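Novice: Just a sequence and a predicted model for now, questions to come.
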Amino acid sequence: MKLLTEQKHELEGLTVHTIQTAKYKTNTFILKLNAPLDKKTVTMRALLPYVLQSATESLPSTTKLRTYLDELYGATLQVDLTKKGDNHDITIRIDIANEKYLKDSTPLLQKALALLGDILLKPAVEGDSFLKDIMTKEKRSLRQRIQAVFDDKMRYANLRLVEEMCKEEPYSLHVNGQIDDVEEITGESLYAYYQQVLKEDAIHLYAIGDLQVEEVLQTVKETFTLPKREQKDIEDSITSKDISKVNEVVEKQEVKQGKLNIGYRTNVVYGDRQYFALQVFNGIFGGFSHSKLFINVREKASLAYYAASRVESHKGLLMVMSGIDAKNYDQAVTIIKEQMQEMKQGSFTDGEIAQTKAVIHNQLLETVDTPRGLVEVMYHNELTGKDISIDEYLKHIDAVSKQEIIKVAEKIEMDTIYFLTGTGGEENGEN
């Protein structure tokens, strides 16, 4: 079963990926800009996509740009930031109706690509500066996004675990940057950084839908004229570390419910032979509702309001997240350690393996059911220089044996235990 075929085209410093499918009634265009995480630029990079999506040279205000999107049969424009290993990715996405399904013949595909080209290459500027009112508004929004993580204690605990675990590594930086650095960013400094982005970032454009490849490529050639490029290669992330002693961090705040987060080094990343075994391992250990963490920490021992684990595919990390009462700290840590030991000893059944593989199948097929999810899955290959199709991925998952799961478990090392607890002793209840 061949799910989807991706074609790649190199056009003047831009890699265009076309995926032809009649599955969607819309056409989706997704720009991915990749650069290494860097303390000096992380906050500017977090601000940049929001400034770019606010206005263009020909649509010089947010209102005008949004009105134009409405005129294009309710096209949507969204931006996003993610960390993939030690890389910091900007995503700009436009979803637009496919004109094949409309009564009139408005060239929506061309208009959407032209708008995307304008957002990237012809932003609204005054001289060598982004517009002051947009800068003021977006800097305020960025501060709110950063602050929101501190207010959401589940996200905050995960952020702090990563900061403690990856202290000397770029991955310790938050995807939205540092609140103390927002104020000093000016329209001029951000514009200078934007010029650097156009010259150095690895830039990928994904076009997904019932579309003609030649029409896409021709329109891209006409609308995306990049400056002379000195593109930097995507950097390998730091994925291993000598752990002589587990780092234990306890932090006190006004919280009702303790957050116990534990970080492990898996020593396995996307593209490694053992990566698929790691995915099955995580599903049995803490990834799904039938997992050991969920059943033993949350259900049987009633120690946690939630207990789960997730893998960071490009950094080689496994993170356990749980919400507990402070009095249960020692017992919860002990039971989590016991579940890891059981995985290393092979204390799981063929039934658990089969159930986990089935859930991974369903999860992946659900993810690629949307253009956005499809691109996220395919983009793993660009970051690693691999070429693993969705079909191959599923075959590799199916082929994982119990012995391979035990072997991958044996490579996993506990790195850091982080506990966020209340200031008044033993707490109960949710936060």
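Specialist: That came through, no problem.
Novice: When you work out contacts or count neighbours from here on, use the C-alpha atoms and nothing else.
Specialist: Will do.
Novice: got the residue ranges for the strands in the protein?
Specialist: In the chain, the strands defined using DSSP state E lie at 6-11, 14-20, 26-36, 76-84, 87-97, 125-126, 129-130, 202-209, 247-252, 258-265, 304-312, 317-324, 413-421.
Novice: another structure for you, compare them:
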Amino acid sequence: MDHGFKRERISDTIHFSHITDTKFKSNRISVCLITKLSPEKAAVNAVVPNILRLGCKSCPDFTALNRRLGRLYGARLYGDVTKYADKQILVVSIKGLDSRVTIHGEDMVRELSSLLCDIVLDPVIENGAFPEGATALERQNLIDTIESEINDKRVFARARCLELLFGGAPQAVRPYGDVEHAKAITPRSAYEAYCGLLKNARIELLFAGSGDPAAAKETLCARFAALDRPQAAPLGQPESAPAAGGIAQQTEPMDVSQSKLVMGFWCGDTDEQERYALRLMSAMYGGTPSSKLFLNVREKLSLCYYCASRYDKGNNILLVDSGVQAEKKEAAQAEILRQLEAIQNGEFTDEELQNTKLAMNTGFAATTDSLAGIESWYLTQILSGGENAPAYEQAKIAAVTRGQVVAAAKKVTLGAVYFLKENGEHKEESKQ
């Protein structure tokens, strides 16, 4: 369905967007602070949303805040950190029932919006810093999150391949930063990062749900328009990192039960239509259970435990990651490249093409199953400079031709190979 997406300018660096979907009985309202990824600031920025959601001056502790949320029919607060291309996205959200389904017809949209503004703009401050207890709690949670990514070797290997592919560019920085910088976070440094974000970050205010967004727009825009933001820069398009000459390669031994092979590919200079073709090509290459990588590299030749490709629209790159035995690394890598060459040569059937389009249709439909999914979809659209509904992109994918897939595949070139190699000390076998 058309979700009635509309984005309105509040200032050069603040916009309010709303997305209507009447199948829900609730609304989700979010404040998104968007800034350039930086290895020095990523961790301290990442702690900010979760400190904020622990309380505000009108609800100075978690108990008082939970009581207020309870009075709002069990509304929920969320803090999140993501990345898109070279940008870090810090999100504080509130979700609650729409006014039309409350017992007494309360103006829930206004109530939720007002509380969200208090959370983001009027936090608890002690002696020019965030509270020590809240900071310590969320600093440790951040460290645990970063370390959990390191412990998930599939996620770790993909991140290492990005670092290899992009070198020192912002695209290589992880959204949560690193443990070293996380451990250095103090109540004052976290508060200073918060103040810097309010002054300099690009701000996207989003409302998604079945309700009338007018009250949210009025409340949010009045509070955020009053911010002093002389240094904030307009939201720009993601910067492209130039492809380095040659193929960057790294092998890293580690005590793991299963080696990880990740290959990063540049996708060349592409226009909008070519990127639709790349998305379809990537899905046919290794994005579905009927893809070439799954059926050939994994099932037919048994060269890996898993093998999948993913097209990164923001960075215009393609990543292929697989779990392999160390002795099968070279054979798996060669076959992954051979399957790419097959697509470049047009060695796929019309049935393969059509089945991939059908599989992608299912994915498009799933984006509207939740308010968080709808919000994420349109935030990505904003960051990429578009306003397309899922149905529009579904139609664009459906219109991609065989020739366009082949042409897109021919632009794909290998840029980096990262191999996380089992060192033989870990005896337990694990299959993913």
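Specialist: Sure thing, it's come through. Bear in mind the structure is a predicted one, so any value in this text is a computation, not a measurement.
Novice: Now compute the TM-score of the two chains, please.
Specialist: In this superposition the chains share a TM-score of 0.94, using TM-score structural alignment, normalised by the length of the first structure; 429 aligned residues with a CA RMSD of 1.9 Å.
Novice: re the thing from before, which one, of the strands of the first structure, ends up nearest to Asp152 of the first structure?
Specialist: Judged by CA to CA, the one of the strands of the first structure that comes nearest to Asp152 of the first structure is strand 258-265, at 11.2 Å.
Novice: Against which helices or strands is the closest one packed?
Specialist: helix 153-165, strand 317-324, strand 413-421 (3 or more CA pairs under 8 Å, 6 or more residues apart in numbering; DSSP states H and E).
Novice: at 10 Å instead, please
Specialist: If contacts are counted by 3 or more CA pairs under 10 Å, 6 or more residues apart in numbering; DSSP states H and E, strand 258-265 of the first structure sits against helix 153-165, strand 247-252, strand 304-312, strand 317-324, helix 329-345, strand 413-421.
Novice: what's the residue mapped onto Leu162 of the second structure from the first structure in contact with, if anything?
Specialist: Counting by TM-score structural alignment, Leu162 of the second structure lines up with Val162 in the first structure. Contacts for Val162 of the first structure (CA atoms under 10 Å, 6 or more residues apart in numbering) come out as 156, 169, 171-174, 261-263, 317, 319, 416, 418.
Novice: Please apply the same query to Ser313 of the first structure.
Specialist: Applying CA under 10 Å, 6+ apart to Ser313 of the first structure gives the contacts 84-85, 266, 268-271, 275, 278-279, 380.
Novice: and if you look at Ala97 of the first structure?
Specialist: Per CA under 10 Å, 6+ apart, neighbours of Ala97 of the first structure: 24-28, 72-76, 108-109, 112, 209.
Novice: As CSV, the strands of the first structure with distance to Glu138 of the first structure would be great.
Specialist: Formatted as CSV, the strands of the first structure follow (distance: least, CA to CA, whole Å):
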stretch, distance to Glu138 of the first structure
strand 6-11, 32
strand 14-20, 28
strand 26-36, 20
strand 76-84, 13
strand 87-97, 16
strand 125-126, 15
strand 129-130, 11
strand 202-209, 23
strand 247-252, 31
strand 258-265, 31
strand 304-312, 29
strand 317-324, 31
strand 413-421, 31
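Novice: Ok, which of those strands comes nearest Gln231 of the first structure?
Specialist: strand 202-209 (6.1 Å).
Novice: And the closest one against the second structure, how far off on average?
Specialist: Compared with the second structure after the fit, strand 202-209 of the first structure shows a mean deviation of 1.3 Å (mean CA distance after the TM-score superposition for the first structure).
Novice: Show me how far that strand is from its chain's centre.
Specialist: 16 Å (CA atoms, centre = their mean, to the nearest Å).
Novice: packing partners for that strand?
Specialist: Identification of packing neighbours for strand 202-209 of the first structure by 3+ CA pairs under 10 Å, 6+ apart yields strand 6-11, strand 14-20, strand 26-36, strand 87-97, helix 108-121, helix 213-223, helix 371-384.
Novice: Give the burial count for Lys25 of the first structure, as a bare number.
Specialist: Other residues lying near Lys25 of the first structure total 15 when counted by other CA atoms under 10 Å.
Novice: Surely it and Tyr101 touch.
Specialist: Yes. Using CA atoms under 10 Å, Lys25 of the first structure is in contact with Tyr101, at 7.4 Å.
Novice: after superposition, how close is whichever helix in the second structure runs longest to the first structure?
Specialist: Longest helix in the second structure, counting residues (DSSP state H): helix 132-151. With mean CA distance after the TM-score superposition for the first structure, helix 132-151 of the second structure departs from the first structure by a mean of 1.0 Å once superposed.
Novice: helices and strands around that helix, which ones?
Specialist: Packed on helix 132-151 of the second structure, when contacts are counted by 3+ CA pairs under 10 Å, 6+ apart, are helix 42-52, helix 153-166, helix 179-183, helix 187-200.
Novice: okay, the ones you listed in CSV with distance to Ile10 of the second structure next?
Specialist: Formatted as CSV, these follow (distance: least, CA to CA, whole Å):
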stretch, distance to Ile10 of the second structure
helix 42-52, 22
helix 153-166, 34
helix 179-183, 34
helix 187-200, 15
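Novice: mind checking which of these is nearest Ile374 of the second structure?
Specialist: Among these, helix 42-52 sits nearest to Ile374 of the second structure (CA to CA), with 20.5 Å.
Novice: In this structure Tyr285 of the second structure contacts Leu319, no?
Specialist: No. Using CA under 10 Å, Tyr285 of the second structure is not in contact with Leu319, being 11.0 Å away.
Novice: Same drill for these two, tell me which one is more crowded.
Specialist: Taking other CA under 10 Å, Tyr285 of the second structure and Leu319 do not tie; Tyr285 has more neighbours (27 against 22).
Novice: OK, contacts around that one?
Specialist: By CA under 10 Å, 6+ apart, the contact set of Tyr285 of the second structure is 279, 291-295, 308-310, 320, 336, 339-340, 342-343, 348, 356, 409.
Novice: Just the buried ones from these?
Specialist: 279, 291-295, 308-310, 320, 336, 339-340, 343, 348, 356, 409 (16 or more other CA atoms under 10 Å).
Novice: could you dump the contacts of Val162 of the first structure to JSON lines with distance to Glu299 of the first structure?
Specialist: Listed next are the contacts of Val162 of the first structure as JSON lines, based on distance: CA to CA, whole Å:
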{"residue": "Tyr156", "distance to Glu299 of the first structure": "25"}
{"residue": "Glu169", "distance to Glu299 of the first structure": "36"}
{"residue": "Tyr171", "distance to Glu299 of the first structure": "33"}
{"residue": "Ser172", "distance to Glu299 of the first structure": "32"}
{"residue": "Leu173", "distance to Glu299 of the first structure": "34"}
{"residue": "His174", "distance to Glu299 of the first structure": "33"}
{"residue": "Asn261", "distance to Glu299 of the first structure": "18"}
{"residue": "Ile262", "distance to Glu299 of the first structure": "19"}
{"residue": "Gly263", "distance to Glu299 of the first structure": "22"}
{"residue": "Leu317", "distance to Glu299 of the first structure": "25"}
{"residue": "Met319", "distance to Glu299 of the first structure": "20"}
{"residue": "Thr416", "distance to Glu299 of the first structure": "25"}
{"residue": "Tyr418", "distance to Glu299 of the first structure": "22"}
